[in-house]
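Chemist: any chance you could fold what I've pasted below:
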Amino acid sequence: MRSFRLKYNLKQHESASSDALSNYAILLLFSALLYQAFFCFVNTHFFRITPSLLMLTEIVLLTGVVAFFIRGPISLKMLSLLVLVFANAFLLVIFQQHFDPKTIRNLMIPILIIWLGAQYNNKISPDQLLKYFTYIVIAVGLVEFILPAVYRIFFNVIEYQVATGRASDIAIEYSQGGFSMNGTRWGGRHLLPFLGDHRTSSVFLETVNMGNFGVLIACWGLSKKDIKSGLFFIAAAFAVAVLADSRFASTLITILLILRFLLPLKALEITSYLSPFLILLFCFYLYTPINMDDFKTRLGTTGYYILNFKASEFFGLSNYHYSMFVDQGYAYLIHFTGLTLPLIMWFSFCRLNMATNEGRIFKSLFGVLVAANLAISGDSIFSFKWVPIAWFLLGTLLIKKNNIAKG
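Modeler: Here you go, the predicted structure:
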């Protein structure tokens, strides 16, 4: 009887702990999606938001994940990766004579959030959660597109971006009606030109991340075994891409569609795992020092920077930061963290054990998204607005053994 009570109490404790973790996971994801819009509203109507307040918000949210991680169950492989991230950062500070907490934060997020997703008890199914996020993004996006004056009453995006250091004061003079600089396609809209030149950013406040979110929900929809069950997400993905007039999103969604239906699963996985190297080879082929806002030159400048790196930069040991690599994610990652750690983390990503074929497909498609994004964008793949949702979804699809994710 005593043994039964002990087991019963342990089971009750584990259930309560799992509920608390899952509740926090839901809070974290909604906060990640909406906190920038909330602070923009506050900046517009109440008081100025500072970059340090944004950083503090992210620290608080991630600290909550760390607290659950410490309580366990701990994945030794994920703990080892976290230790490696901190050790690498400590070593580089000595040589670079500069410390940027973003380098730690960027690489901590996937590790911690994948673990969080692996422990999630499906209180609300991941599928339903992503639908809620999609409803919010499209609903706010439609208000912005159809009733821009109403959207501007709540959100003065350009002033918020200036306050938080995402834009300079002079940008206010060139922005249209309080929207961000990339809120207008000055050369004319690429997708459905009759819709006008405005590009929707919804709760993300930036069209880049709006487009990235569109590709993410396309990955989720395309991963479904029964494609009919994924049609909502695929259709929504194209809607998001059109609202944002995102060339990257529309192009990549089309490529993912082709890969999903033409390649067998094993070939899709191999293509995904090799995609960073294949894309980098293409960047080297397009090698160009010219920095312009189009696909070809963004890819070419990525190749140009990396092929002109000094040996020290490949180890992250350079203390001369001559560029922030705004549109060159591979160069940004290598220059500031070294090549070794990203390679280890990519290998670890490839080794993640998925519970179903749907999980394997999602991981493969998302891997292509990560690889492609790093070639044309500096740090949007590390954005706290949509990236935690992606890593969380991945975590929910892992094989679980004794409630601890393998891999």
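Chemist: only C-alpha atoms for contact and neighbour calcs from this point on.
Modeler: Fine.
Chemist: helices along the stretch 101-250 of the chain, start to end?
Modeler: In chain order, the stretch 101-250 of the chain shows helices spanning 101-119, 126-146, 148-154, 157-163, 171-174, 207-222, 231-244, 247-262, with DSSP state H, counting those that start in this stretch as the criterion.
Chemist: hmm, who's touching stretch 108-120?
Modeler: 18, 21-22, 25, 62, 65-66, 69, 75, 78, 81-82, 85, 388, 391-398, 400, 403-405 (CA atoms under 8 Å, 6 or more residues apart in numbering).
Chemist: the same query, at a cut-off of 7 Å, please.
Modeler: 22, 25, 65, 78, 82, 388, 391-396, 398, 403, 405 (CA atoms under 7 Å, 6 or more residues apart in numbering).
Chemist: next one: stretch 17-30
Modeler: Residues contacting stretch 17-30 (CA under 7 Å, 6+ apart): 61, 68, 116, 120-121, 123, 388-389.
Chemist: export those to JSON lines and tack on neighbour count and distance to A371?
Modeler: Below are these laid out as JSON lines (neighbours: other CA atoms under 10 Å; distance: CA to CA, whole Å):
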{"residue": "L61", "neighbour count": "17", "distance to A371": "26"}
{"residue": "F68", "neighbour count": "20", "distance to A371": "30"}
{"residue": "L116", "neighbour count": "25", "distance to A371": "23"}
{"residue": "Y120", "neighbour count": "25", "distance to A371": "27"}
{"residue": "N121", "neighbour count": "17", "distance to A371": "30"}
{"residue": "K123", "neighbour count": "12", "distance to A371": "32"}
{"residue": "P388", "neighbour count": "25", "distance to A371": "17"}
{"residue": "I389", "neighbour count": "27", "distance to A371": "17"}
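Chemist: tell me which of these is nearest to D100?
Modeler: When those are ranked by distance to D100 (CA to CA), L61 comes first, at 18.9 Å.
Chemist: so the strand or helix carrying the closest one versus helix 101-119, what angle?
Modeler: Here L61 is covered by helix 51-71, with elements defined by DSSP states H and E. Angle of helix 51-71 versus helix 101-119, following axes from the mean of the first three to the mean of the last three CA atoms, to 10 degrees, is 40 degrees.
Chemist: tell me the helix or strand right after helix 51-71.
Modeler: Next element after helix 51-71 (DSSP H and E): helix 76-96.
Chemist: identify all contacting residues around that next one.
Modeler: 99, 104, 107-108, 111, 316-319, 407.
Chemist: switch to 8 Å and redo it
Modeler: Helix 76-96 is contacted by residues 99, 103-104, 107-108, 111-112, 115, 316-320, 337, 341, 345, 407 when judged by CA under 8 Å, 6+ apart.
Chemist: now show me the structure for the sequence below, then we'll compare the two:
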Amino acid sequence: MSRWRPETTGGPAWSRLPAARPTAVHRPDTYDLWIRAAGLLVIGTLVFNFLLAFLNTRVMGVSQNIVMLAELVLIAGAMILAADRRAGLYALLAVYLAYVALILAVRPELDLKAIRDGLIPIAFYFLGRRVRDIESVDRVVLLSAGIVVAIGFFEYFLLDLFVANVNVLKYYISRGTLEVGDNLIEDSSLFISGTRMQGRNLLPFLGTHRVSSVFLEPVAMGNYGAFLVLWAAFRKDMAYRGLLFAAACIVIVLGDARFGMMVCFAMIAVMVVYRVVPRLIWLLVPAFITLAMAVYGMSTDALRWEDDLAGRWLHASWLLLKLDTQGVFGISSYGGFLEDNGYAYSLHQLGLIGIAGLWALYIFAPVRSPDAWRFRAPLVTYICLLMVVSASFYSIKTAGLLWFCAGAVDVWRGFAAGRQRGEDPSASR
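Modeler: All right, here's what the predicted structure looks like:
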């Protein structure tokens, strides 16, 4: 009689079931980490002054050295993230630094801002050239717009609470940009131009307050708003394009950026005709504007200027004429105020050879798609017009994002590549 034995060859029934495969865990690849770091760095260029102003108001004094250190960290971070095996960045850096060292050696006084002014476009342009997909840039621009609009509303609707935590005037005095008593409005804690004395130009019922948001001064706010219009007009297939246009309008209106609004109209007009304009013309536009200012400044018999478009042109012409021959080549000891004319400031800081060289490199920089010129032509218009009334174009607060986008566009495959892949722009909404 055979004895029953439990089956032992296969073990319990549950043990013979096929083993479950381990759940796949998504691990971000190197590029995912890189684009997140690059995006955070670009956002940092917009908000670091706002954070330093909060620090200065609520925690400790912030000196000019701390501001310079913060900018240096941001530029160094962009350089590190932009580094790759290609020699273009390193060759340009070597030539640029050698040139600036030469003019600073000849110049009677050392001004390190001359080094910084050129490093910002170089670092962030090459950072943008490492971007693989233009949609990542869209997200950075949208995030920046959301931050600027949110802080802008906070400043406008809760002004007392805003200045209690972010005393703009105190910050600029602490860093040495302004002096006590410079503000025209008694007891105001905003920047000098934070109040439109004669009333607003855009929607006057909003009052005389010009919102600056994270930029702390209205000029940069207006420049940023104009750039948002440019990006939204250029990226015709981006997700949430309408929201970006709306954010741009809010930024321009809150900052009462009348000149920024005019620049928007000029950029849109250029988008219509840019295909028929040769590169040589774009190269020479700054020279034409500089020559026109010089001729006007020498021929006018005006004795004072008004705070309107014609008056700002007159004021810019007078500033340009303050430069002598040495000033044109960047080796002058002139220490006067030139920031209300970007052309005069550029010549004084980098000299004719340096500024012409950097400009030519961008104009003739190769692009991956003809669509890139749909962005570059209005961007050239943006730069050339803004520099008539201000040198704020060099401020990292807006220049970081601008040049990051410019670099990304130049290596982008264009709108046709997205259509060939069958992408649906609304899929990410």
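Chemist: got a TM-score for the two of them?
Modeler: TM-score of the superposed chains, computed with TM-score structural alignment, normalised by the length of structure 1, equals 0.86; 382 aligned residues with a CA RMSD of 2.6 Å.
Chemist: please enumerate the helices of the stretch 301-429 of structure 2.
Modeler: So, for the stretch 301-429 of structure 2 - with DSSP H, counting those that start in this stretch - the helices run 309-320, 325-328, 342-363, 373-389, 396-410, 415-420.
Chemist: the counterpart of R260 of structure 1 in structure 2: neighbour count?
Modeler: Aligning on TM-score structural alignment places R260 of structure 1 opposite M271 in structure 2. A total of 19 residues lie near M271 of structure 2 under the criterion other CA atoms under 10 Å.
Chemist: residues touching M271 of structure 2, list them.
Modeler: 374-375, 377-378.
Chemist: out of those, who has the most neighbours?
Modeler: Top of the contacts of M271 of structure 2 by neighbour number is P378, holding 25 neighbours under the definition other CA under 10 Å.
Chemist: and it, what's its match in structure 1?
Modeler: So P378 of structure 2 corresponds to L365, using TM-score structural alignment.
Chemist: pretty sure that match contacts T254?
Modeler: No: with contacts counted by CA atoms under 8 Å, L365 of structure 1 stays clear of T254, the gap being 11.8 Å.
Chemist: which of the contacts of stretch 108-120 of structure 1 lies closest to G187 of structure 1?
Modeler: P388 (32.8 Å).
Chemist: which residue lines up with the closest one in structure 2?
Modeler: Mapped onto structure 2 by TM-score structural alignment, P388 of structure 1 lines up with G400.
Chemist: re earlier: could I get the helices of the stretch 101-250 of structure 1 as JSON lines with distance to I290 of structure 1?
Modeler: Output for the helices of the stretch 101-250 of structure 1, formatted as JSON lines (distance: least, CA to CA, whole Å):
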{"stretch": "helix 101-119", "distance to I290 of structure 1": "27"}
{"stretch": "helix 126-146", "distance to I290 of structure 1": "33"}
{"stretch": "helix 148-154", "distance to I290 of structure 1": "35"}
{"stretch": "helix 157-163", "distance to I290 of structure 1": "27"}
{"stretch": "helix 171-174", "distance to I290 of structure 1": "23"}
{"stretch": "helix 207-222", "distance to I290 of structure 1": "21"}
{"stretch": "helix 231-244", "distance to I290 of structure 1": "26"}
{"stretch": "helix 247-262", "distance to I290 of structure 1": "20"}
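Chemist: which stretch among these is buried most, on average?
Modeler: helix 207-222 (a mean of 27; mean count of other CA atoms under 10 Å).
Chemist: what range in structure 2 matches it?
Modeler: Going by TM-score structural alignment: helix 207-222 of structure 1 matches residues 218-233.
Chemist: other residues contacting the matching stretch?
Modeler: So stretch 218-233 of structure 2 is contacted by 141, 145, 193-194, 210-213, 215, 241-242, 244-245, 247-249, 251-252, 255-257, 259-261, 263-264, 267-268, 375, 378-379, 382, 386, 392-393, 397-398, 402 (CA under 8 Å, 6+ apart).
Chemist: give me that answer again for 7 Å
Modeler: 193-194, 210-212, 215, 241, 244-245, 248, 251-252, 255, 257, 260-261, 263-264, 392, 398.
Chemist: so how far is that stretch off the chain centroid?
Modeler: Computed by CA atoms, centre = their mean, to the nearest Å, the separation of stretch 218-233 of structure 2 from the middle of its chain amounts to 9 Å.
Chemist: cool, and stretch 121-128 of structure 2?
Modeler: 11 Å.
Chemist: farthest-apart pair in the contacts of stretch 108-120 of structure 1, please.
Modeler: Applying CA to CA across the contacts of stretch 108-120 of structure 1, the maximum distance is between S22 and L82, 21.7 Å.
Chemist: ChimeraX command to pick out the buried ones of the contacts of stretch 108-120 of structure 1?
Modeler: Restricted to buried positions by 16 or more other CA atoms under 10 Å, the ChimeraX selection for these reads:
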select :22,25,65,78,82,388,391,392,393,394,395,396,398,405
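Chemist: average distance between the match of helix 207-222 of structure 1 and structure 1?
Modeler: Stretch 218-233 of structure 2, aligned to structure 1 and superposed, deviates on average by 0.7 Å (mean CA distance after the TM-score superposition for structure 1).
Chemist: just the buried residues of the helix holding L61 of structure 1, please?
Modeler: Applying 16+ other CA under 10 Å to helix 51-71 of structure 1 flags 58, 61-62, 65, 68-69 as buried.
Chemist: off-centre distance for that helix?
Modeler: Distance, centroid of helix 51-71 of structure 1 to centroid of chain: 17 Å (CA atoms, centre = their mean).
Chemist: what of stretch 389-404 of structure 2?
Modeler: With CA atoms, centre = their mean as the basis, the mean position of stretch 389-404 of structure 2 lies at 4 Å from the chain mean.
Chemist: compute the first-to-last residue distance for it.
Modeler: For stretch 389-404 of structure 2, the first-to-last residue distance is 23 Å (CA to CA, to the nearest Å).
Chemist: what are the contacting residues of that stretch?
Modeler: 42, 45-46, 117, 120-121, 124-125, 127-128, 215, 220, 224, 312, 316, 339-342, 345, 387.
Chemist: average offset of the lengthiest helix in structure 2 relative to structure 1?
Modeler: As assigned by DSSP state H, the longest helix anywhere in structure 2 is helix 30-58. In the superposition against structure 1, helix 30-58 of structure 2 averages 1.8 Å from its aligned positions (mean CA distance after the TM-score superposition for structure 1).
Chemist: so stretch 323-338 of structure 1 corresponds to what in structure 2?
Modeler: Going by TM-score structural alignment: stretch 323-338 of structure 1 matches residues 336-351.
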